[in-house]
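Asks: Sequence first, then the predicted structure, then my questions.
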Amino acid sequence: MAKHRITAATKTGIARALLGASVLASALGANAVTASADTATGVAAATAARHPAAAIAAHQDGAKTNETKVNVTADQVLSLAKSQVGTSENSSGGGTKYQQWYADSRRAAETVARDGGSRADYLNAAWCSMFVSWVGEQTGARPQVGWDAYTVAHAKWFAANHRFGNEAKPGAVVFFSWSGSKSLNDINHVGFVVKDNHNGTISTVEGNTGDGTVAERVRPTSQVVGYGYPQYAA
């Protein structure tokens, strides 16, 4: 299981997120094969309840998805995401380039202001959403993929831009809830859709999955809350 450091002195949104996720993961126990590292989100789901407007309205660089076109295809995004398969965190739940990039980014300052904590907290925080954000940044698709460390806020950004739905499309950003909930506030994890297998499952590529790695997975659609749709080039 991926480890995510919690500093005792920190009582911020990020620290509460890591604590709550760790408690949940412990409660699920060894049988939670697909939920272990994935369960921890970048910031507590409670943050959305406390700051719903901030979670929904985060403009992410001032650009809404339906206003900014990018010359990047879904295949290009998936190609980069797949090239990262095998990248792993260290024993403290950190050490990835995705966490380092996010902690150094301007977006980190914005999400710290929203959720509390400090940039340094992201260096050992759950990084599934940071991985998705990094892929968007590196491919030039960030205005369409978005960037956030908090899965709930990331999903609500798509929803606020009317780019959220229920159809699995290659390159879509897929949001999961291990409980099967369809509420955006219950999102636990995020990745990219590779394909719809048309048998009740989807193939994905995800960061911070399993034992804290980038990996390709097959997920039941019953765990999907919904999909964010970047407006890729054809």
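Replies: Great, that's in hand. Numbering: from 1, shown residues only.
Asks: make it CA atoms for all contacts and neighbour counts henceforth
Replies: Fine.
Asks: This protein: helices as residue ranges?
Replies: 13-28, 45-50, 52-57, 74-83, 97-104, 106-115, 128-139, 142-145, 151-160 (DSSP state H).
Asks: Tell me which residues of the second one come out buried.
Replies: Going back to what we said before, that points to helix 45-50. Neighbour counts over helix 45-50 (16 or more other CA atoms under 10 Å) mark 45-48 as buried.
Asks: this is the other structure I want to compare:
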Amino acid sequence: MTIAKSQLGNEGGEKYWSWYGFAQREEWCACFVSWCADQAGLIQSGAVPKFSLCSAGLEWFQSKGKWQAAGSVPRAGSYVFFDWDSDGTCDHVGIVESCDDTVLHTIDGNSGDAVKQNTHSVNATSIMGYGIVSG
């Protein structure tokens, strides 16, 4: 979480998508969470995958049994997966900063092309679920 917080305000995402290996701008929310995980040693330890497609991250967490259903209260550090247009496809991923019974606080890369803190209702229909990060 400290690593993600240290990136607040970073705009454009070049640091994250170029780290991932892209030569030009890509949608970078997943690159951001992967970059943060790499800096914390979580990719190397196998606690989380390196991914640039939200759907690939979601599928990894589900396949490893590290998935928490939407509507529940996640732990800080979990990944939150969103489906903005309700089509069943993951559109965005962020990092859970904190959560009480009603409000979810996140740190997101590529939120208006910047790293930002956001809030969401725990019961928001756009939340697909949570990847449980252990490590």
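Replies: Cool, the structure landed. Since we're looking at a predicted model, the values are computed, not measured.
Asks: ok, back up a step: which of the buried residues of helix 45-50 of the first structure sits closest to Ala126 of the first structure?
Replies: The shortest gap between Ala126 of the first structure and any of these belongs to Ala45, at 12.9 Å (CA to CA).
Asks: distance of that closest one from Ser222 of the first structure?
Replies: 20 Å (CA to CA, to the nearest Å).
Asks: what's the answer for Trp127 of the first structure, then?
Replies: 23 Å.
Asks: what does Ala125 of the first structure give?
Replies: Taken as CA to CA, the span from Ala125 of the first structure to Ser222 of the first structure is 26 Å.
Asks: Which of those two has more residues huddled nearby?
Replies: With neighbours defined as other CA atoms under 10 Å, Ala125 of the first structure and Ser222 compare such that Ala125 has more, 27 against 15.
Asks: and the counterpart of the more buried one in the second structure, what does it touch?
Replies: In the second structure, the residue paired with Ala125 of the first structure is Glu26, using TM-score structural alignment. Going by CA atoms under 8 Å, 6 or more residues apart in numbering, Glu26 of the second structure touches Trp17.
Asks: before we move on, what about Ala69 of the second structure?
Replies: Contacts of Ala69 of the second structure (CA under 8 Å, 6+ apart): 128-130.
Asks: and the residue nearest the centre of the second structure, what does it touch?
Replies: Nearest to the mean C-alpha position of the second structure, counting by CA atoms, centre = their mean, stands Gly94 at 2.7 Å. Applying CA under 8 Å, 6+ apart, one finds that Gly94 of the second structure lies in contact with 29-30, 33, 79-81, 106-109.
Asks: Among these, which one sits closest to Ser98 of the second structure?
Replies: Nearest to Ser98 of the second structure among the contacts of Gly94 of the second structure, with distances taken as CA to CA, is Thr106, at 7.0 Å.
Asks: For the residue mapped onto that closest one from the first structure, the count of nearby residues, please.
Replies: Using TM-score structural alignment, the partner of Thr106 of the second structure in the first structure is Thr204. Each residue near Thr204 of the first structure was counted by other CA under 10 Å, and the total is 25.
Asks: looking at it, Thr204 of the first structure is touching His189, isn't it?
Replies: No. Taking contacts as CA atoms under 8 Å, Thr204 of the first structure lies outside contact range of His189: 12.0 Å.
Asks: So Ser121 of the second structure versus Phe82 of the second structure, what's the distance?
Replies: Distance from Ser121 of the second structure to Phe82 of the second structure, by CA to CA: 12 Å.
Asks: residue in the second structure matching Gln231 of the first structure?
Replies: In the second structure, Gln231 of the first structure lands on Ser134 (TM-score structural alignment).
Asks: That match contacts Ala47, correct?
Replies: Yes. Assessed by CA under 8 Å, Ser134 of the second structure is found in contact with Ala47 at 5.7 Å.
Asks: who's more crowded, the two?
Replies: Ala47 (15 against 12).
Asks: residue in the first structure matching that one?
Replies: Ala47 of the second structure maps onto Gln144 in the first structure, by TM-score structural alignment.
Asks: count of neighbours near Ala113 of the first structure?
Replies: 11.
Asks: Would you tell me which one of the buried residues of helix 45-50 of the first structure comes nearest to Thr213 of the first structure?
Replies: Using CA to CA, those come closest to Thr213 of the first structure at Ala45, 22.4 Å.
Asks: ok, that closest one - contacts?
Replies: For Ala45 of the first structure, counting by CA under 8 Å, 6+ apart, the contacting residues are 17, 152, 185-187.
Asks: any idea how far His154 of the first structure is from it?
Replies: Ala45 of the first structure is 12 Å from His154 of the first structure, by CA to CA.
Asks: same thing with Ser183 of the first structure?
Replies: 13 Å.
Asks: between those two, who's got more neighbours?
Replies: His154 (27 against 12).
Asks: Which residue of the second structure sits opposite the more buried one in the alignment?
Replies: By TM-score structural alignment, His154 of the first structure lines up with Gly57.
Asks: does that match really touch Phe51, like I thought?
Replies: Yes. With contact defined as CA under 8 Å, Gly57 of the second structure and Phe51 form a contacting pair (5.9 Å).
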